[in-house]
Structure formats: structure tokens, C-alpha cells
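Trainee: Sequence and predicted structure are below.
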Amino acid sequence: MNFKNYWVFLGLIAGLLFGIATPFSKLLLADLNSFQLSGLLYLGSGIVIIPSIIKNFNNFYKAKNVVKDENTSKKSFLEVKFDKNFIKILLIILFGGILGPLFLMIGLSHNSASSTAVWLNMELVATAILGLIFFKDNLDKFASIGLLLTFIAGLIVSWGNGFGDIFSIIFIILACFSWGLDNQLTSIVDGYSPEFITFVKGIFGGGVNLTIGMIIASQMISLNLIFYGIILGLVSYGLSIVFFVSSAQNLGATRSQILFATAPFWGIMFSIFIGEPLTFNLIIAIILLIVAVLITNNIVHNHKHYHNKVEHLHLHSHDDGHHVHKHDSNDFEIYKDKNKKHTHTHVHNEKYHEHNHFPDLHHKHDH
């Protein structure tokens, strides 16, 4: 599997894990309020990262994943820098970790799981709109076709399942725009690893919502509900977010979001295994979505563009024409294998060139 297909695969898996959260969350909302469940889900997502933190404190994380290069000093993935990227992290926590899940749980509590899953397709549209207006995303004709097909697929499924009441739809759309902003900020933040972003969004966002939920609740949460909520969050929000962050930083927010937009369909498909019918509308919608994913992720644009000198930290390899910094022979695996994925702070010098590219972390230029 080449590096680009690897990010596409991660984006699809992120969508799968997130998609199965909707039907299970609907079941848990019978006994939990929206604040409590959104808090438990995101606390679970933060717990996923605890093993990496433990390894870091024992120097295993640094030894395996963070390496030195000749141009920069070694930095921990937990190091905090109070700069513009730190502000982005705060906004990611607010919109992605607090408001997004809370709005979704409010909408889901007043709507069916299948209808909610359908309306989650609006996250793709929200991400694209925000990208075009604020984040210099290039939405070429192929990406536009993929976006349109994905939205049409959602409408086709909605035609069969109904649109729910307007109150719940408004909150689901608010959740989608909150996560759309989260997606765009995630794709351009650097200096922080996907694990760090997931951890702070889960622990702080989940902690705020759970605290509010406990204050307004009339009774304590049972231990089994706490367990189910955290496990669901661990899988559907923790692993899913880590995979999506990695995909977004390498494919761009809109394209990775098209992959992640398969989540509602995974949720509906999962419902088939528990007895719901496989309708003609659903079959057509899934076909359209598959076509959208293939078109968007196999067509890139090509033009001359300029890179400013920058120093940042993210997951990368040395086979993409941008990461040409050197490693010493002590980092033997990376020294010998250009395809080896690793994370450390590194420098990009000024460069003007032409090649096929996505609007990823290195290609947020004007068109």
C-alpha cells in the first residue's frame, strides 16, 4: 500500500468507527442526558491516548516515534507552545470536543438514529463551505463532483427515511458546522501530534460536558452506563479521531472529510445486521458515495506553487519530495528506508516547484 492509499484507508476506517456510534448512542440516551453522554464519549476518546503518554514518560515514545534531525532540536509531543497553533488547539477543543458532540446528542435525542446518520452528511458540506471561505481549500471540478454526489446520496437516503423534526435537524447541522471548523483547524495545525490533539479534545471537552451533565442530572450515573459510554467513545471517537487527524493532515480537510462522510452509511449498514431492511434507496446512495470517494481521492491538481520556509512537527516520510532533511545513521531504519513513517520537528526551506498535490498541510496556497 503506497503512502497516499494509506491515508485514504485511514480516512475510511475513521468513518466506519464513527458511523457505528449513532445507533449505540441512541440506545444510551434512554438513560443519559445529552451532556453526560457527549462527555463520556469524548472522555473515552482521550483515554485511547493514555498508553502513548505512559510510553512517553518512560522514553519509549521518543525512542520509537520521535527522532532527531540535524536542523532542529528534539521536542516532546506534549510540549505546549503559546502561539497561533495553541489558539487553534483551544478552538478545536471548543468546537470539536464540546459543542460538536453536545449538539449532536441533543439532535439525536429528538430524532431517530437512521435519520440522524443521514443528516451527518452535512458535515462534509460544512467542511467544504468553511474551507472555500476561510481556509484556502481548492475545490476543483473533481472534488466538486465528489461533494455533490455525496450530498445527493444523503438526500436519497433521507427521501426514504424522512427528515425528522426541524428542532433536531437544526442541532445536527450545528454539530456538523462545529466539526467542520474542527476539521479545517485540524488539517492546518502543526507542532502537535494527532495523539495530542485527540487527548486534549477528549479530556477537556469531555470533562466540561460531563461536569455540566452531572450538575443538571437528578441522579448519579450507573457504573455500567459509564463503562458503555467510555468504551463507545474510545472506539468511535478516540481511534476514529486519531485516524481522521492523520488523514486530514495528509489529504486536506475536504478530501479526508469525504472519506469520513461514509460514517452515516456505515451506521445505516450496521443497522441492517440488526434487522433493518436494505432498501433500494440505500443501495443507490451507497453506489453514489463509492463513486464520490474514488473520484475525489484519485484526481489531484498540478501547477507551479511556492513554499515559504517553515519549521513544524507532524507525521511524515521521505518519499514525497518535500521532506529532504537528513537523519544521522543512529536512526538506522529511517536512514535506510525513505518510506518509514516518523514524527519530529523539522525544517522546510523555501521552494518553488510543480507537481500533483492535494490541499494538505504543505499546500494551503492561493489559486
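Mentor: Nice, I can see it.
Trainee: all contacts plus neighbour counts: C-alpha atoms, from now on.
Mentor: Fine.
Trainee: gap between the residue most central in space within the chain and Phe151?
Mentor: Nearest residue to the geometric centre of the chain (CA atoms, centre = their mean): Phe244, 3.3 Å. Plainly put, Phe244 is 20 Å away from Phe151 if you go by CA to CA, to the nearest Å.
Trainee: same deal with Phe77?
Mentor: Using CA to CA, which is the criterion applied here, Phe77 is 37 Å from Phe151.
Trainee: So which of those two has more stuff around it?
Mentor: It is Phe77, of Phe77 and Phe151, that has more neighbours when counted by other CA atoms under 10 Å, with 25 against 22.
Trainee: Just to check, the more buried one is in contact with Ser193?
Mentor: Yes: with contact defined as CA atoms under 8 Å, Phe77 and Ser193 form a contacting pair (6.1 Å).
Trainee: tell me which residues of the biggest helix by length in the chain are tucked away?
Mentor: Secondary structure of the chain per DSSP state H: the longest helix is helix 166-188. In terms of neighbour count (16 or more other CA atoms under 10 Å), helix 166-188 has its buried residues at 168-188.
Trainee: okay, now the one to match up with it:
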Amino acid sequence: MFAVISATLFGMGTPFAKMLIEDIEPVVLAGLLYAGAFLGLSAYSGLSRLVRSGHRKVASLDKGDAPWLAGATVSGGIVAPICLMTGLTFATGFTASLLLNLEGLATALIAYIFFRENLGWRLGVAVVCMTVSGLLLSWDPSTGVMSVSGPLLLLMAGIAWGVDNNLTRHISCKDPVQIAQVKGLVAGAASLSIALALGFGVPVDLVLVMALALGAVSYGASLVFFIQALQGMGASRTGAFFSFGPFVGAALSVVLLDEWLG
């Protein structure tokens, strides 16, 4: 259930990000999304302490978790969202949502190859299906040629999040809210620093509020539920369930953006 909730919240983020990307630079949006995740979870943590009568014992992060958390933050908090937001400038929200199925595939493959998680024959079928799907989604029927830039960036985002998911699995027994807060703070600050160094400005209007709110839901809350799913199912199975999310994003792209293939 946690995996499905996480996938749904994350999948919703792609079409809404596509709506925002017209008014904001991709790197800036990537930073604001994770800054929103940090702010949203910080508010949640503060409120939960006020209303909670007893303290639930949850293991906190320690120094031994630093390498796993650092790797997950760089790959999933900085590289992946920048690739996704940049890819959205070349692809529709519908296409981008479906291509993000590659995250689940990358998660399962990395778990199998590097961490020896058990996988069956279904993985081979998934590899073939996702490869064919990626080629089909890269085809631009209006020009009759293969569009590479968008799908390539989305592929990189999926692989980076696959790395993130497998690294996060090693610290999934720790407080998921704390993990998401740290990732949000560091990733948000890093991406915004990159954006400012490149000369991009941060909006101070409604776009800023919308980006932070989207980040709190689709990247903050989603990550907490994802980590909870990792605790019980492992990376490969959670990644498989997470493949539900892109279809949510594709459906919303049709409804909200009136998009289809292309």
C-alpha cells in the first residue's frame, strides 16, 4: 500500500511540473521541488510533535549512514530531478510520465546486479517491453524522425532514481521523515545554488508557491511512503509497484494538459 501511495503522489508531479516549466528554468524548478519537500516535512514534524502524546521510537540517522545518504541525495535529489525537468522541455507530460517507468526497471536491475535481490523471468519481459516502449515514445509522428533529447534525459533520470532507490534501501530502517528532510534540504540547496551560479533567477510570485507545494506532496510525502515500502518489500519489489505511478501521470497529462504521444 505504501508503494502505491508513493507512486501515485510522485506520478502526479510530472504533469504539474510540465505546467510550471513554461515559467521557470528546469534547474530552478528542481531545486524548489526539493526545497518544498524539506519545508513540508519540517512543518509536518513540528505539528506531529505538538499533537503526539507519546513518542514513537524510530531510529535516527548516524554517521554510518552518511555514504548511503550522500549517494542517494546526489543521484536522486540532484541529478535525477534536473534531468527530468530539463527533459520536460523536450517532451510532453504524457510521454515523460510513461518513460519514467524506466525508474522501476532501473531499480530492479540494479538491485539484481549489484545487491543480489531475487528476480524472475518477468524482468526479461519487462526489459523488452520498456525498450520497445521507449523507442515508440521517442518517435515524433509529425516529422517521422526519432526525438532523442527528451527520452535520453528521462532515461538518465530513471537510472539516477534507480541508484537512489537502491542506496536508500540500506538506510530504510531509519526515520523516513528525517531521511526525506535531509535529502530535501541538501538537494534543494545544491540545485538552487547551481541555478544561481548559472545566472537563473528564482521567481517570487505564485509560481514559487506552487513549486514548493508540489515538492512537499510529490517529492516529500512520496519519499516518506517510498522508504516505508522499502522497509517491508526491498528495492526490486517496491520498484515494480512504483511503476504504477507513471500511468497516473500519463492519465493526468491527458486530462489537465490535453496531451497524447508526441
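Mentor: Happy to help now that I have it. In this text, all values refer to a predicted model and were calculated from it rather than measured experimentally.
Trainee: secondary structure element for the equivalent of the residue nearest to the centre of structure 1 over in structure 2?
Mentor: Aligned by TM-score structural alignment, Phe244 of structure 1 pairs with Phe226 of structure 2. Using DSSP states H and E, Phe226 of structure 2 sits in helix 222-242.
Trainee: quick one: that helix to helix 149-169, angle?
Mentor: 110 degrees (axes from the mean of the first three to the mean of the last three CA atoms, to 10 degrees).
Trainee: I'd like to know how far the alignment partner in structure 1 of Leu167 of structure 2 sits from Thr262 of structure 1.
Mentor: Alignment note (TM-score structural alignment): Leu167 of structure 2 maps to Leu185 of structure 1. Look at Leu185 of structure 1 and Thr262 of structure 1: by CA to CA, they are 21 Å apart.
Trainee: so who does Gly76 of structure 2 touch?
Mentor: The contact partners of Gly76 of structure 2, by CA atoms under 8 Å, 6 or more residues apart in numbering, come to 160-165.
Trainee: Just tell me what it corresponds to in structure 1.
Mentor: Per TM-score structural alignment, Gly76 of structure 2 is aligned with Gly96.
Trainee: That match and Leu282 of structure 1, how far apart?
Mentor: To Leu282 of structure 1, Gly96 of structure 1 is 29 Å away according to CA to CA.
Trainee: now swap in Ile272 of structure 1 and tell me
Mentor: 11 Å.
Trainee: swap in Ile145 of structure 1?
Mentor: Per CA to CA, Ile145 of structure 1 is found 20 Å from Leu282 of structure 1.
Trainee: which of these two has more neighbours?
Mentor: Leu282 (22 against 16).
Trainee: Next, the contact list for the counterpart of Ser42 of structure 2 in structure 1, please.
Mentor: For Ser42 of structure 2, the aligned residue in structure 1 is Ile50 (criterion: TM-score structural alignment). Residues in contact with Ile50 of structure 1, defined by CA under 8 Å, 6+ apart, are Phe199.
Trainee: and what of Tyr34 of structure 2?
Mentor: Contacts of Tyr34 of structure 2 by CA under 8 Å, 6+ apart are 77, 183-185, 187-188, 212, 215-216, 219-220.
Trainee: Can you list which of those are found in strands?
Mentor: Secondary structure from DSSP state E places none of the contacts of Tyr34 of structure 2 in strands.
Trainee: if we go to structure 1, which of the residues you listed are intact?
Mentor: Mapped onto structure 1 and checked by both residues aligned by TM-score structural alignment, their matches' CA atoms under 8 Å, the contacts of Tyr34 of structure 2 keep the contacts 77, 183-185, 187-188, 212, 215-216, 219-220.
Trainee: now stretch 150-161 of structure 1, how far from the chain's geometric center?
Mentor: 23 Å (CA atoms, centre = their mean, to the nearest Å).
Trainee: which outside residues touch it?
Mentor: With CA under 8 Å, 6+ apart as the criterion, stretch 150-161 of structure 1 contacts 114-115, 118-119, 121-122, 125, 258, 261, 281-282, 284-286, 288-289, 292.
Trainee: And stretch 23-30 of structure 2, by the same measure?
Mentor: By CA under 8 Å, 6+ apart, stretch 23-30 of structure 2 touches 21, 78, 81-82, 85-86, 188, 191-192, 194-195, 200-203, 207, 211.
Trainee: Please name the residues that touch Leu84 of structure 2.
Mentor: Listed by CA under 8 Å, 6+ apart, the contact set of Leu84 of structure 2 reads 153-154, 157.
Trainee: and which of these is nearest Phe10 of structure 2?
Mentor: Distance to Phe10 of structure 2 across those (CA to CA) is lowest for Ala157, with 13.6 Å.
Trainee: Give me the nearest residue to the closest one, chain neighbours excluded.
Mentor: Ala80 (4.1 Å; CA to CA, 6 or more residues apart in numbering).
Trainee: In terms of helices and strands, where is the one you found?
Mentor: Counting by DSSP H and E, Ala80 of structure 2 is found in helix 80-87.
Trainee: so how far is Val48 of structure 1 from the alignment partner in structure 1 of Val217 of structure 2?
Mentor: In structure 1, the residue matched to Val217 of structure 2 (TM-score structural alignment) is Val235. As judged by CA to CA, Val235 of structure 1 and Val48 of structure 1 stand 8 Å apart.
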